[in-house]
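[1] quick one: sequence plus predicted model below, questions after.
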Amino acid sequence: MRSPISAVTIVKSRTEKLTNLITQLEQCSPTPDELVIVWMAPPSDLSLVRSDKFDIVHKFVTQDALPIAKARNKGMSAAKHANLVYLNVDAVIAPSLFRDGLLALRDNTVVITSVVFLPNERCCKPYRQISKDEKEIGYLASNDDTLPEDDNNEIPSRDQEINHGKFSDDSICSTVFFIRKADFHKTGGFDEGYAGFGLNDEDFFTNCRALGFSLEQLPTRTFAPHRPNYQCPINHLLDFVHNAQRFHSKWGFYPCVNVLNAYADQGFINADFKQNGIKIKHLPQQVEEDTPGAPAEKPMVTNAQNNIAFTSFHSPEKESGLLSTSA
């Protein structure tokens, strides 16, 4: 049975993740009525993939590449239903996702799920198997209120200052979220003025709250691979600083202050950025690909001391309790 909702995802090169997502959607009860796929790169063998369970609508670029914000906006605008759900292409979703989300969704509300980040190889199993394994291990979701005392490689660090509480966890919120199409249009969509890495999600959900929308979290869990781009390494310094300045000019405060403080501690930006704005003092040095000991496939950026990677979000304070669900 189909539900009156449009699912939206964007994809560039991770076509194997798209295949897995479509399979998951086909196993949902109910399924979405349509899946809108925005291709951020030239077409591939999957660019006309179809499903017997729901309609698939393909949207293609008219240029060499499509930025993430523009791709998301294109997909959400192309959806035909009043109810929308955005899905990261590598999300592993619950079979009850659409039933649970539609029960909770209402006007002026964004509904998100609980999210558990896992090593990529553990996200290749069916949802029920992953869920069973994680219950046995005891990991909790990255945006749950209560987390294990000891950090581990699968859960982002929480040993950091909470800044602006409810604004600090939006990178996780964007993994899966439901919103009315009319409400998405009220936001103006994702700000396409952000360049490169960082803070577009924080900006979008800050905008939602500024409009008076409520963010409600389902107890329904989503699993996702813990990839390096969930963090903020210093090779994205320029993008992050540019985007932080844009964010501050719009909202009057800096997001992800722990990242900026870490930049300041390493001497890349001024320590008094809150009072005097961000000024770049010097740039990190690029490691050459042929440097002995440096990974050939992914050169890192470092300073003279060591490699540094800073997390780009915090565990948030919640404005409301978990929603009840029939799952």
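    Sure, I can see it.
[2] drop to CA atoms for contacts and neighbour counts, all remaining ones
    Noted.
[3] which helix of this protein spans the most residues?
    If you go by DSSP state H, the chain has its longest helix at helix 237-251.
[4] ok, then the element right after it?
    Next helix or strand after helix 237-251 toward the C-terminus (DSSP states H and E): helix 257-265.
[5] how distant is that next one from the center of its chain?
    In terms of C-alpha atoms, centre = their mean, to the nearest Å, the centre of helix 257-265 is set 21 Å apart from its chain centre.
[6] also stretch 251-267?
    For stretch 251-267, the distance to the chain centre is 20 Å (C-alpha atoms, centre = their mean).
[7] buried set for that stretch?
    Buried residues in stretch 251-267, counting neighbours by 16 or more other C-alpha atoms under 10 Å, are found at 254-264, 266-267.
[8] how about residues contacting the longest helix of the chain?
    Contacts with helix 237-251, where a contact means C-alpha atoms under 8 Å, 6 or more residues apart in numbering, come from 194-199, 203, 253-255, 277-278, 283.
[9] below is an additional structure, to be compared with the one above:
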Amino acid sequence: MTTAVITIAAGRHQHLWAQQRGLALGDRRPDVYVAVAMGDPQVGPRTVDGPLTGTGALVLPVELAAGGPLPLAAARNAGAAAALAAGADVLIFLDVDCVPAPALVAAYTDAVHHESGPALHCGVVQYLADGVDAAGIHPADLAGRAHPARPQPGPGESLESADWPLFWSLSFAVSARTWAQLGGFCEEYVGYGGEDTDLGYRAFRAGITLRWLGGADAFHQYHESPSPPVAHLADIVRNATVFHRRWGFWPMLGWLQAFADLGLAHYDQDRDRWQVLTAAPDAVPAGT
């Protein structure tokens, strides 16, 4: 099978380099690597001259609207289209912050090859502590803390789950056939939040299995991530509204309620809608 790894990037160049180094050191290198550069001209030369030099890595530039949010959903779809055009049978989506464990590519490829029906395969993501330099440590020696709300199967295990809201795009794999069945990410979502939840729910509605795969671990490199993500307030409220229009219920309610508690957003019960409010200067937590 021909396996592609797809990542989207805007900045985070050191994280991108560490990811590509991890792939180069893996038990199996991807047959195709696509880096989608969202308005960042540095992604191209850093990839072409980086750890995957000579492997046929592809760089796909995606232009940004002036001052607009990052087109995360559209960028992933564009990367998938480029991988499929290059002959990929297996699509692995890996967040730019994620360094693959040595077995990740092989584990995902094997899981897709032996699946009994269409599935979203999600590996375990371990979060590295602040100060861990993933670029200077062999991926086999990395260790972090897995997200406590998500399954943590061991190597060789695959756990089927009906808990579709847990799906995320940090690290997952699908067959080319399943990707075609899903139709990719909905490009009505622009900026941060919602596109993962939409894809997970569409998979659930289509009878596509969510499987948590042991052995396909990835290590998420540290970066500041305030909770709730106030820098993405407008994106999250807008994308939650898109999801509500498409499916009839609200996603990301934890974040939306946290924004409301900070005086940054308001839920109009009579009109069943969320809206962004003007924040008082002291309403935003320190460090955001």
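    Happy to help now that I have it. Predicted model, so just to flag it, every value in this text is computed and none were measured.
[10] now the TM-score, please.
    TM-score of the superposed chains, computed with TM-score structural alignment, normalised by the length of the second structure, equals 0.80; 264 aligned residues with a C-alpha RMSD of 2.9 Å.
[11] ok so, going back, among the contacts of helix 237-251 of the first structure, which one sits closest to residue 178 of the first structure?
    residue 203 (16.9 Å; C-alpha to C-alpha).
[12] tell me where the second structure has helices.
    Ranges of helices within the second structure are 13-24, 43-48, 72-85, 104-113, 176-182, 195-205, 233-247, 253-261, based on DSSP H.
[13] what range in the first structure does the first one sit on?
    Per TM-score structural alignment, the counterpart of helix 13-24 of the second structure in the first structure is residues 15-26.
[14] how close does the matching stretch sit to the second structure?
    Per the superposition on the second structure, stretch 15-26 of the first structure and its aligned residues are separated by 1.6 Å on average (mean C-alpha distance after the TM-score superposition for the first structure).
[15] neighbours around the nearest residue in space to residue 215 of the first structure that is not next to it in sequence, how many?
    Leaving aside its chain neighbours, residue 215 of the first structure sits nearest to residue 110 (4.9 Å; criterion: C-alpha to C-alpha, 6 or more residues apart in numbering). Using other C-alpha atoms under 10 Å, residue 110 of the first structure is surrounded by 25 other residues.
[16] check the one 5 residues further on too.
    In terms of burial, residue 115 of the first structure registers 24 neighbours under the definition other C-alpha under 10 Å.
[17] and the aligned partner of it in the second structure, how far from residue 111 of the second structure?
    When the second structure is aligned by TM-score structural alignment, residue 115 of the first structure is paired with residue 125. For residue 125 of the second structure, the distance to residue 111 of the second structure equals 17 Å [C-alpha to C-alpha, to the nearest Å].
[18] give me the angle between the longest strand seen in the second structure and helix 104-113.
    Of all segments of type strand in the second structure, defined using DSSP state E, the longest is strand 209-220. Orientation of strand 209-220 of the second structure against helix 104-113 (axes from the mean of the first three to the mean of the last three C-alpha atoms, to 10 degrees) gives an angle of 180 degrees.
[19] which of the residues in strand 209-220 of the second structure are buried?
    Buried residues in strand 209-220 of the second structure, defined by neighbour count with 16+ other C-alpha under 10 Å: 209, 210, 211, 212, 213, 214, 215, 216, 217, 218, 219, 220.
[20] tell me the one of those residues nearest residue 40 of the second structure?
    Ranked by distance to residue 40 of the second structure (C-alpha to C-alpha), these are led by residue 220 at 21.3 Å.
[21] what's the counterpart of that closest one in the first structure?
    In the first structure, the residue matched to residue 220 of the second structure (TM-score structural alignment) is residue 224.
[22] quick one: the strands in the stretch 51-200 of the second structure?
    Secondary structure of the stretch 51-200 of the second structure (DSSP state E, counting those that start in this stretch): strands located at 58-62, 90-94, 98-100, 119-127, 145-146, 158-161, 171-175.
[23] mean neighbour count, those: which tops it?
    Each of those was assessed for mean neighbour count using mean count of other C-alpha atoms under 10 Å. The highest is strand 98-100, with a mean of 29.
[24] now that one, how far from the centre of its chain.
    What separates the centre of strand 98-100 of the second structure from the centre of its chain is 11 Å, taken as C-alpha atoms, centre = their mean.
[25] with stretch 14-22 of the second structure instead?
    For stretch 14-22 of the second structure - counting by C-alpha atoms, centre = their mean - the centre lies 16 Å from the chain centre.
[26] try stretch 176-187 of the first structure
    16 Å.
[27] mean deviation, that stretch versus the second structure?
    In this overlay with the second structure, the average offset of stretch 176-187 of the first structure from its partner residues is 1.4 Å by mean C-alpha distance after the TM-score superposition for the first structure.
[28] onto which residues of the second structure does that stretch map?
    The aligned range for stretch 176-187 of the first structure in the second structure is 171-182, by TM-score structural alignment.
[29] who's in contact with the matching stretch?
    By C-alpha under 8 Å, 6+ apart, stretch 171-182 of the second structure touches 84, 88-95, 98, 108, 112, 118-125, 199, 202-203, 218.
[30] before we move on, what about stretch 60-67 of the second structure?
    With contact meaning C-alpha under 8 Å, 6+ apart, stretch 60-67 of the second structure is reached by 34-41, 70-71, 75, 78-79.
[31] wait, doesn't residue 231 of the second structure sit right on residue 285?
    No - assessed by C-alpha atoms under 8 Å, residue 231 of the second structure is found out of contact with residue 285, at 10.9 Å.
[32] what number of residues lie near residue 128 of the first structure?
    12.
[33] what sits against the aligned residue in the second structure for it?
    Under the alignment (TM-score structural alignment), residue 128 of the first structure pairs with residue 140 in the second structure. Residues in contact with residue 140 of the second structure (C-alpha under 8 Å, 6+ apart) are 101, 102.
[34] start and end of stretch 261-271 of the first structure, how far apart?
    In stretch 261-271 of the first structure, first residue to last residue: 7 Å (C-alpha to C-alpha).
[35] how far does that stretch sit from its chain's centre?
    That offset, for stretch 261-271 of the first structure, works out to 25 Å (C-alpha atoms, centre = their mean).
[36] and stretch 3-13 of the second structure, by the same measure?
    Offset of stretch 3-13 of the second structure from its chain centre (C-alpha atoms, centre = their mean): 10 Å.
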